[in-house]
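*Asks:* show me how the following folds:
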Amino acid sequence: MSDQPDKSFETLAIHAGQTADPVTGAVVPPIYQVSTYKQDGVGGLRGGYEYSRSGNPTRTALEENLAALEGGRRGLAFASGLAAEDCLLRTLLTPGDHVVIPNDAYGGTFRLFSKVAERWGVRWSVADTSDPAAVRAALCDRTKAVWVETPSNPLLGITDIAASAEVARAAGARLVVDNTFASPYLQQPLALGADVVVHSTTKYMGGHSDVVGGALVVSDPELGEELAFHQNSMGAVAGPMDAWLVLRGIKTLAVRMDRHCANAERVVEALTAHPEVAEVCYPGLPSHPGHETAAKQMRAFGGMVSFRVRGGEEAAVGVCDRTQLFTLGESLGGVESLIEHPGRMTHASAAGSPLEVPADLVRLSVGIESADDLLADLTAALG
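*Replies:* I've put the predicted structure just below:
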């Protein structure tokens, strides 16, 4: 938990978990590129550190910062978002347990459930998490978690976090919210009743496409201790350099997100008016079915935009191939704009499943370049 609980988000992003180095006065936490630590006698640990898988000062600074930004009691940093998810599954679940997952979940999350967790006895079912009744219908007596992405990847679906928390709690299950698309600047699920927040810190938290990482944040100290035990036991921790890079990115998260959101709104306005675009998926549109919920639980509507192209799959692939400023690539949340075809790229693992995405769908991660330049590039690619 942050030692600066009354500070604004922007201030916490820069200062929580980060104090000047006591030896040199350096204002940025050092990269403790070290594997082990000198002990003052057997069991005499300096600052509680013995081995960097179990704890590293740079990672500690990031974990304290993450907890502060999400308003949680414990943050844990991992080598990737999927490493964080795997640790969470093995902490919450035992063979025979059941999880409800979204019908438009990230392809990697779906693969983790369908190809990995299922092999050790975890059962899962799919539900439209934007509909509390559909989630309730998917529950069973062994349901231990309800898994939510909001906004979702790649269709930008919106789930009411508070309503989902009530449904999960009534069933004795925990609510897990993947907050990657929103970031804690736009949305704080724990304050709305979620039990666990998941992040791929590779994305908006890092923000510069130069680091891979993941995170979990919880309010329950006991659950935090259980997760920390599994984090250490499984070992997929964030390295000190990766932790430092995410910390550096977080310092500008608020100002970057403001620009991401502003640019996305300009892009959405242009796409909705373009004759080659059949549909735009963006929660900031009043026509979006989750618009009112998003307006209630988010500060702004984010930098991710998806749209469907007239002409089907090949037309969508053609748009991805023709952009010059939007770089064709997977991932998202960096300062540069990216474009991808989810059906053939990030969500290929969901092909043929209930989570298969439309073949004519294009996903944009709108960066912080000049909005006019981004619009010119998209317009030219759409023809």
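
*Asks:* only C-alpha atoms from now on, for both contacts and neighbour counts.
*Replies:* Fine.

*Asks:* how far does stretch 331-340 stretch from start to finish?
*Replies:* End-to-end distance for stretch 331-340: 9 Å, by Cα to Cα, to the nearest Å.

*Asks:* nope, stretch 343-357 is what I was after
*Replies:* Across stretch 343-357, first to last residue, Cα to Cα, it's 6 Å.

*Asks:* now the other sequence, so there's something to compare against:
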Amino acid sequence: MTADSQGFSTRAIHAGQPADPTTGAVVTPIYATSTYLQDGVGRMRGGYEYSRTKNPTRRALEECLAALEEGRHGFAFASGLAAEDTLLRAVCAPGDHVVIPDDAYGGTFRLFDKVASRWGLDYTPAKISDVAAVRAAVTPRTRIVWVETPTNPLLGIADIAALAQLAHDAGALLVVDNTFASPYLQQPLVLGADVVVHSTTKYLGGHSDVVGGALVVDDDSLADELAFHSNSMGAISGPFDAWLTLRGAKTLAVRMERHCDNAERIVEWLGGRDEISHILYPGLETHSGHEVAAKQMRRFGGMVSFRMRAGEEAAVAVCDRAELFTLGESLGGVESLIEHPGRMTHASAAGSPLEVPGDLVRLSVGIEDVEDLIADLARAFGG
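*Replies:* Sure thing, here's the model as predicted:
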């Protein structure tokens, strides 16, 4: 059986991870080394010379991530934003333009607005669930159409195949941040995207114990550019971080099923609360992106957002009163988290076109017993 014909969980456990040839260890070792013995000048063993350039533990993770996304080339970084920054430097030049989601992750917005703009990269926010709106935002200088799907934190859905066609017609690349869905629920490269971005800190790592990022691509020339910039910029994943992420990826499929099961039950419970004006979850048939999500996703994910009818202070109060739902930033771990995006993860977007509603609460639904999670939310709502 070839790797291409293997199922998702088989690839997660085995891709890039053969038994150690020296000892037979079934788990990839942590190669905590900076340099490597060479057998002569320019005669490297396996291409290894210095761990910024290449490290066996990181390489195992990169091969696994590429296999999970059904791509040919994977790159692991110190964080999701390190991956994004490296991609922008590799692909864009001063004077280029990028279309970004009008509800992008706050850190991504900050990267474009406060960092990339200083070296001459322009951007336009657009509603990525509306293909016509994205088309209207594209200019002759557009190098990238950048989407999240689902978006963070409003759970908007982008039609990946349609936007890939739009981007390619304009001579641009389609970049998809697949963090919320994970490669288990959605594989953008298969749908026509050029680059997949991950904060591997989230579902891929899955245990809130490591920070990392990744890029996955199919195109060889783009991979060469990313390899050059990854080595030149140096924001790579260390071997221990790579090992932790690789360990997390092995159980991604079973965890995602539980995340989805729990999220669906919580959405059903939230639907009976009068305090809520809107529930944002692509699994709801009333969600504007439901049909597209059903077409391109295996299931609808573990992220849920909702808006409080009584406004911002009511949203903050729910966050403060929750106990089992830990008040904290990040997402995608085995434990459930609750946050107020406007004052936490998306505070950097305050006063901008990407400012999120003050009455918004975001849940990262974990894999605890769902009855306990519902009871905790009931207490947070006041009964």
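
*Asks:* where along structure 1 do the strands fall?
*Replies:* Here structure 1 has its strands, by DSSP state E, at 74-78, 98-102, 123-127, 143-149, 174-178, 196-200, 214-218, 277-281, 304-309, 327-328, 338-340, 361-365.

*Asks:* angle of the third one against strand 98-102?
*Replies:* Calculated by axes from the mean of the first three to the mean of the last three Cα atoms, to 10 degrees, strand 123-127 of structure 1 forms an angle of 30 degrees with strand 98-102.

*Asks:* and if you look at the fifth one?
*Replies:* In terms of direction (the same axes, to 10 degrees), strand 174-178 of structure 1 departs from strand 98-102 by 30 degrees.

*Asks:* need the strands of structure 1 in JSON lines with mean neighbour count, can you?
*Replies:* Shown next, in JSON lines, are the strands of structure 1 (neighbours: other Cα atoms under 10 Å):
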{"stretch": "strand 74-78", "mean neighbour count": "27"}
{"stretch": "strand 98-102", "mean neighbour count": "25"}
{"stretch": "strand 123-127", "mean neighbour count": "21"}
{"stretch": "strand 143-149", "mean neighbour count": "26"}
{"stretch": "strand 174-178", "mean neighbour count": "26"}
{"stretch": "strand 196-200", "mean neighbour count": "27"}
{"stretch": "strand 214-218", "mean neighbour count": "28"}
{"stretch": "strand 277-281", "mean neighbour count": "19"}
{"stretch": "strand 304-309", "mean neighbour count": "25"}
{"stretch": "strand 327-328", "mean neighbour count": "16"}
{"stretch": "strand 338-340", "mean neighbour count": "25"}
{"stretch": "strand 361-365", "mean neighbour count": "27"}
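
*Asks:* using TSV, lay out these together with distance to residue 351 of structure 1.
*Replies:* Output for those, formatted as TSV (distance: least, Cα to Cα, whole Å):
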stretch	distance to residue 351 of structure 1
strand 74-78	28
strand 98-102	15
strand 123-127	15
strand 143-149	19
strand 174-178	22
strand 196-200	23
strand 214-218	25
strand 277-281	20
strand 304-309	17
strand 327-328	20
strand 338-340	16
strand 361-365	13
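
*Asks:* and of these, who's closest to residue 43 of structure 1?
*Replies:* Distance to residue 43 of structure 1, taken as Cα to Cα, is lowest for strand 74-78 among the strands of structure 1, at 24.1 Å.

*Asks:* list of residues touching that closest one?
*Replies:* Outside of strand 74-78 of structure 1, the residues within contact range by Cα atoms under 8 Å, 6 or more residues apart in numbering are 1, 59, 62-67, 84, 213-221, 224, 228, 231, 236-238, 243.

*Asks:* from these, which land in helices?
*Replies:* Counted as lying in helices by DSSP state H, out of those, are 59, 62-67, 84, 221, 224, 228, 231, 243.

*Asks:* nearest to residue 10 of structure 1, of these?
*Replies:* Using Cα to Cα, residue 65 comes nearest to residue 10 of structure 1 of those, at 11.6 Å.

*Asks:* against residue 306 of structure 2, how distant is residue 315 of structure 2?
*Replies:* Distance, residue 315 of structure 2 to residue 306 of structure 2, using Cα to Cα: 9 Å.

*Asks:* so which elements touch the longest helix anywhere in structure 2?
*Replies:* Counting residues, the longest helix found in structure 2 (DSSP H) is helix 252-270. In terms of contacts (3 or more Cα pairs under 8 Å, 6 or more residues apart in numbering; DSSP states H and E), helix 252-270 of structure 2 is packed against helix 8-14, helix 182-185, strand 276-280, strand 303-308, helix 370-380.

*Asks:* those: which one's closest to residue 115 of structure 2?
*Replies:* Set against residue 115 of structure 2 and scored by Cα to Cα, these come closest in helix 182-185, at 26.7 Å.

*Asks:* who's in contact with that closest one?
*Replies:* 8, 68-69, 198, 203-204, 252-253, 256, 297-301.

*Asks:* please repeat the previous calculation with a cut-off of 6 Å.
*Replies:* For helix 182-185 of structure 2, contacts defined as Cα atoms under 6 Å, 6 or more residues apart in numbering pick out 69, 297-299.

*Asks:* how about stretch 151-167 of structure 2?
*Replies:* Outside of stretch 151-167 of structure 2, the residues within contact range by Cα under 6 Å, 6+ apart are 105, 128-129, 149-150, 173-174, 191-193, 289.
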